[in-house]
Structure formats: structure tokens, C-alpha cells
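[1] Provided below for reference: sequence and predicted model.
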Amino acid sequence: MANPPPPNEHDSDEDVEFEDVPFQQAQPQAFSTNGSDLPSEHAGPVSTNMPWVPLLRIPPQRETPLASGSNGELQLRGRLSTAIDRINFRQMKAQMGMDTTITQPGQTRYTCIQQLADDIEGTADMLWESATPSIQVEGLITLAGILERSLATYPFDPEPTLTILNKLDYFFVALMQGEHPLSHTPLPGANPDHPFVTQTQRVRIRSIAETTRSNLFGMIPEPPEDEGGYEGYDDWEEPEMPPWMMQATRVYERVLMLLGDQGDPNETGGFEEFE
């Protein structure tokens, strides 16, 4: 019989790139920052009797925001514009349902929501890492809007859909509160007197969140009807809820709870679209 592996002598996260945590925070539990004690990303439930819990992967941020007008800020804006143009282009081709014979690698149409979610997540992580709210907020609003408008393009796939919506929910709330979504420490450059997110941006975020929830609920398939009806009441059992259903009811839950009171929706504020 093989001997069990020795316990780890060191518990260090100096080489860790992401933090993996469960979606639900109501049940505190110990977790490893390298994800070794968590299910793989987008993995299905171990048991049909257990709810599915998407992973939240938060990359580390810069210690300070990029200076306004600096080369770093200009480069970030360029990378963001290029990424969003690419996402829009691939999504447009997905809606058309076609590619040309000379389509370059990386420019082909999306064939599933997973591919779109991966590109949105990569761009959202780039914004988060920058710790530069002047670009983060508008960029994330644009990404969330693309996702909201694109959901109906693909067959409903709960795991990648709910995972990316979960991340956007956390990112928006973190920027509105000015604190890290896991450690709750102040974000770089946070100042209570100068919030990262304007009132106008909050109204737009809430609108996207509400529309996304409505669209998503319209896509969720109805449970199959029992052809036998309800004959023999003692033998009838309520259909088992899919393991992801609880998470579907919580789409943008944090954003909508935080934005329950929008204040004056007529407040104006300049913004720049990255579309």
C-alpha cells in the first residue's frame, strides 16, 4: 500500500496568480489560494443533490492607479479598445452564423457562450489588474452590456454564463464600495469623498443588471412535464431543481441590493464608451 503524501511544510501563496473562492459567502470555510481543495473551474456538481457553486478568480492589482495621461494609461486604453473591438467582431459573426474562408486565427465567430465568456473575463481581469478606475468602470459597463445583449445568441449554458456574471457582479460592487471583494481592504486610490463610480454610471449598471436578469430567466428551460399527470398523489414528487438554479436566482444580486436606492437619476456625469 502506498504511503500517504507528507503534509505540506510550507503554505505560501507567493507564486499564486489568482484567488479562488466559492460564490456563496454565507457559509465560511477555509480555502487554498491555489485552488487545490476546490473543484475545477466551470466543473459540474459532484452530486445532483448539491448546489453548483461557481468559482471566483480575482487577479492581484497594481499598488497604485495609472497616472492620468501617462504612457501606461494610454497603452491600457489601447489594449481595452482592441479587446472590445475583437469581442464585438466575433460576436457579430456569431449572430450572422458565418465565417469567411480567410478568417484569421482569433477572429473566428464565437460558437458557444463559453468562448465569449472567456474573452470577457480576460478583458475584465486586465481592467481589474490595472487598478485604474477612470478606465475600469466604463470598460466593465461596456463588457457587461455586450454580455447582456449576447445571451440570446447561444443555447443556455448555465456554468460559464453564471460564472462570468458572478465575477462582474463582484467587480461592480467592489468599485462602488471602494474595497476588495475578498479582503475588504480599500482599493488603490480609494477616497470616500471621490467615489470611483458616478451616479450616472450606477444607473447604467443597474439597468444592465435588471435587463440581464430578465433575459436570463427567459432563457432558462422549463422543467419537463410529467406525462402521467398527478394521478396517484402519493407517488408524485416535485421535480428536482437543477444544481445551478439557486445561482441563477442570484444574478447581479449584490449590485441590485447595493443600488436599491438610486437617488437622483437625472444627475449628469461624463463618460466614454469603449465600443
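    In hand now; what should we look at?
[2] every contact and neighbour count from this point should use C-alpha atoms.
    Fine.
[3] strands along the chain, start to end?
    19-22, 55-58 (DSSP state E).
[4] just send these back as CSV, with distance to Glu148 too.
    Formatted as CSV, the strands of the chain follow (distance: least, Cα to Cα, whole Å):
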stretch, distance to Glu148
strand 19-22, 23
strand 55-58, 20
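[5] could you dump those strands into CSV and include distance to Arg204 and mean neighbour count?
    Below are the strands of the chain laid out as CSV (distance: least, Cα to Cα, whole Å; neighbours: other Cα atoms under 10 Å):
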stretch, distance to Arg204, mean neighbour count
strand 19-22, 27, 20
strand 55-58, 24, 21
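[6] which of these sits closest to Ala67?
    With Cα to Cα, the closest approach to Ala67 among those belongs to strand 55-58: 22.8 Å.
[7] tell me how far that closest one lies from the chain's centre.
    9 Å (Cα atoms, centre = their mean, to the nearest Å).
[8] what of stretch 124-141?
    13 Å.
[9] quote the end-to-end distance of that stretch.
    10 Å (Cα to Cα, to the nearest Å).
[10] now the helix of greatest length in the chain: buried residues?
    If you go by DSSP state H, the chain has its longest helix at helix 71-96. Residues 73, 76-77, 80-81, 83-84, 86-88, 90-94 are the ones in helix 71-96 that count as buried (16 or more other Cα atoms under 10 Å).
[11] dropping in the other structure now:
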Amino acid sequence: MPISSPILESAPGGFLPPSHAAHSPHYSSSPRIVSSSTRSRPLPAPTKKQLNPRATSSLIRYLDNALLEASRLHIQRAEGGGYRSVSALVGDLEQLVDLLWKSSIPSLQVQYLLQIANSFNEYLAGYQINNEQEWYDVFALLDKLDRCFYELITTRTTDRAVMNMTEKVRLKSVVERTRIHVVKLSECGDRETPDPQTPRAKDVGVKGEVGPPTSTDADEMDVDQDGEYKDDDDLTWEIDVASVYERTLQEIGDELIIQSS
């Protein structure tokens, strides 16, 4: 059940009434690719005009209500009235991430993105992730959050850093717990072995065309530390898992080391 946003559906040129422009950080919406297998979806372009107080209040009310609705749908997932899959949850949360990024309000971005990241980590255990498309959606949302947090950590306004030390410590905790959680989920056997006759998510193009089948020849396989062959799917999977919040963890680790020294 998607969460409809009147803010996202408003007229072009600004999703809420503009006010006098003020100092606002400019964030890049271009993804930093960690590996060829990174699941990336574009972030919307941030608005160039600062929101007025009334519009900001409306945005806060909408975010609060949308997060409560997501929580309700998550709780009711087993009763037939909530989310039917993790992909439905991802769809609603990703819409909120995009809305926050478009708002260009650093204080709200930090507060609500932390809440979304923490909630998503807690919700994940409630879903059986059975196919590659669902894993694709999970990795795509985590990658988008990673890019947002990286920009917030590395961006400064005219007089101060966007994120304070308390927020960075909290973020580091969420990141580390999520990385551990994803590893545990992947080790629980939830990842379905793709049927060789079934198109895989990564073989489907933008318009739905199916690419050529992946070869499983020995020359396209690697050997793990136990001496066993691993095909490209296993290697790609390990890279995806290792890339969860990779940018953020590296940057925030360096930041905390500098601050504590």
C-alpha cells in the first residue's frame, strides 16, 4: 500500500511554497559507485529555494504521519492488512528518503534519515526475503541512504558541519548494526538460488529486456579461501553485502578518529 504524498505530486518549480532564499548546502545527487554491482537509484535534485515555516511544518507533519503508517503496515503484515513483502516497505521508505533529499533542510534530513535507517534495520527481520528482486530493493534503499549520509557527513554550511558528534555516533551504531543484520539474513538461507530458466533482476534492462544468460564456465569462477569454486553470482552477492553503508562507515570512522585525537 503506497503512501501518497501531495507534496511530491505538486506543481513543478518547487514542491512547497518558496520563501526568500537563504544559505543552504548544495548536495550532489550523483552516486559514488563502490563496485560494478552496487544497486543505485537516482536521488531527486534538491530544491534551490528554502521552505517557509508553514511549508516546513506541513512537511514535518507529513513525515511523522507517513512513518507511523509504515510502522502500522509493518505490524499488520501477517494479518493481511499490511505490507505483503519487503519491497512494499522499501517503496514507501524510499519515497520518504527522496522527499527529504528534495527538501534541502539539513536538520530534518539528519533527524528523519536516521529514523528511517534505524526503523528499516529493525523491520528487516520481519520479512522472509525469498527472491533476488526483493534483495535488489533492499540493497537499493541501503545504497540510497548511504549516499545521503555520506553527503551529510562531508557537507558543511557556511558556519558549521551539517551533522554533530552525537548524530555521527548514533549513525555509526545504526550502520554497524545494519551491516551485521544483513550478513545474518544472507546466512540464514533466505536468498533463493535463481532458477536458470528464470530471468534474474540484474539481467533485466530498463525496459524489461532480458540479457544473455550468465556463463558458469570455470574461467569465470573464483576460488574461496577454502579452495572451493564460487561463481560470479556468489562473488557479486558478497560484494553487495560488503558494500552496505560502505561510504558512510569509512567517512564517519575517519571523522570520529580525528575528533577523538
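    Structure received. The structure displayed is predicted, hence computed values, not measured ones.
[12] and the TM-score between these chains?
    In this superposition the chains share a TM-score of 0.66, using TM-score structural alignment, normalised by the length of the second structure; 192 aligned residues with a Cα RMSD of 3.0 Å.
[13] neighbours around the aligned residue in the second structure for Asp119 of the first structure, how many?
    Counting by TM-score structural alignment, Asp119 of the first structure lines up with Asp92 in the second structure. For Asp92 of the second structure, the neighbour count with other Cα atoms under 10 Å is 18.
[14] just the one 5 residues further on next, same as before
    Using other Cα under 10 Å, Val97 of the second structure is surrounded by 23 other residues.
[15] quick one: Arg41 of the second structure and Val138 touch, right?
    No: using Cα atoms under 8 Å, Arg41 of the second structure is not in contact with Val138; the gap is 11.7 Å.
[16] what does Leu108 of the second structure align to in the first structure?
    Checking TM-score structural alignment: Leu108 of the second structure goes with Ile135.
[17] how much space separates its match from Asn88 of the first structure?
    From Ile135 of the first structure to Asn88 of the first structure the distance is 18 Å (Cα to Cα).
[18] contact partners of stretch 215-228 of the first structure?
    148, 151-152, 156, 239, 248 (Cα atoms under 8 Å, 6 or more residues apart in numbering).
[19] residue contacts, Gln61 of the first structure?
    The contact partners of Gln61 of the first structure, by Cα under 8 Å, 6+ apart, come to 128-131.
[20] give the equivalent position in the second structure for it.
    By TM-score structural alignment, Gln61 of the first structure lines up with Pro46.
[21] how about the residue nearest to Leu152 of the second structure when sequence neighbours are not counted, what does it touch?
    Spatial nearest neighbour of Leu152 of the second structure, excluding adjacent residues (Cα to Cα, 6 or more residues apart in numbering): Val162 at 6.0 Å. By Cα under 8 Å, 6+ apart, Val162 of the second structure lies in contact with 106-107, 152-153, 155-156.
[22] alignment lookup: Val162 of the second structure to the first structure.
    In the first structure, Val162 of the second structure lands on Phe196 (TM-score structural alignment).
[23] before we move on, what about Tyr62 of the second structure?
    Checking TM-score structural alignment: Tyr62 of the second structure goes with Arg79.
[24] look up how far Leu127 of the first structure lies from its match.
    10 Å.
[25] what's the answer for Asp193 of the first structure, then?
    23 Å.
[26] settle it for me: which of these two has more neighbours?
    Taking neighbours as other Cα under 10 Å, Asp193 of the first structure and Leu127 compare with Leu127 leading, 24 against 6.
[27] please report the distance of that one from Gly78 of the first structure.
    From Leu127 of the first structure over to Gly78 of the first structure (counting by Cα to Cα), the distance is 12 Å.
[28] and for Thr212 of the first structure?
    28 Å.
[29] repeat that for Asp15 of the first structure.
    For Asp15 of the first structure, the distance to Gly78 of the first structure - Cα to Cα - is 29 Å.
[30] same deal with Ile58 of the first structure?
    Note on Ile58 of the first structure: its distance to Gly78 of the first structure, by Cα to Cα, is 23 Å.
[31] can you get me a residue count around Thr249 of the first structure?
    The number of residues packed near Thr249 of the first structure is 12, by other Cα under 10 Å.
[32] how about the counterpart of it in the second structure, what does it touch?
    Counting by TM-score structural alignment, Thr249 of the first structure lines up with Ala242 in the second structure. Shown in contact with Ala242 of the second structure (Cα under 8 Å, 6+ apart): Arg179.
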